[in-house]
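**Student:** All I have is the shape, not the residue letters:
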């Protein structure tokens, strides 16, 4: 199966956070926050969305930072993805 986003939607796959902090402290599962960095897996076509012309500014393979509590989480073929609007993406990591 393949996720194909519509409109200004983007499919993201989370980049897992490290298990150990920079100072060497190992974090238990409950202490970890939801990751905010992800890789773009699929990009919608953009176009006319809610009466406004939307040009997609991200592409497949980009690494991005997105808003903490945004999007819809889905599980497909034992993989977890987050579908967000392009406006929920805060920055592209270069």
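**Tutor:** The structure has been received and is ready for your questions. What you see is a predicted model, and the numbers here were worked out from it, not measured in a lab.
**Student:** use CA for all of it now, contacts and neighbours both
**Tutor:** Will do.
**Student:** any idea how far the residue nearest the centre of the chain lies from residue 37?
**Tutor:** Ranked by distance to the mean C-alpha position of the chain (Cα atoms, centre = their mean), the top residue is residue 12 at 3.3 Å. For residue 12, the distance to residue 37 equals 9 Å [Cα to Cα, to the nearest Å].
**Student:** Below is structure B, check it against A:
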């Protein structure tokens, strides 16, 4: 299921959902050779654009998302709900628990 929206800013995730945008792989080698688009692999690295407020578990405890807007994260190769934007961009909604790892700049 795809939906065409104007921009990612119009999407407000609910509960423990996290809106991310995949980071594009380099289309040029270090020596300057341009790679065809079909040869550029999708990276499992993404930037967090928006985060839901969390949810309340069965025991009444508030469970907050582990990531925040601006974080770099590793996401699964498959899964999530893809959303097409008007400018041919794509963003993906994941549950917080589906995100594999947070990338720290060191």
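**Tutor:** Now that the structure is in, tell me what you want to look at. The model shown is predicted, which means the values in this text are computed figures rather than measured ones.
**Student:** which residue lines up with residue 59 of structure 1 in structure 2?
**Tutor:** Under the alignment (TM-score structural alignment), residue 59 of structure 1 pairs with residue 68 in structure 2.
**Student:** That match - that's part of a helix, no?
**Tutor:** No. Counting by DSSP: H, G, I helix; E, B strand; the rest coil, residue 68 of structure 2 is not part of a helix but coil.
**Student:** who are the neighbours in contact with it?
**Tutor:** 48, 50, 51 (Cα atoms under 8 Å, 6 or more residues apart in numbering).
**Student:** between these, which is closest to residue 72 of structure 2?
**Tutor:** Distance to residue 72 of structure 2 across the contacts of residue 68 of structure 2 (Cα to Cα) is lowest for residue 48, with 6.4 Å.
**Student:** coming back round to it: need the contact list for whichever residue in structure 2 pairs up with the residue nearest to the centre of structure 1.
**Tutor:** By TM-score structural alignment, residue 12 of structure 1 lines up with residue 20 in structure 2. Each residue near residue 20 of structure 2 by Cα under 8 Å, 6+ apart is listed here: 46, 47, 48, 49, 50, 91, 92, 93, 94.
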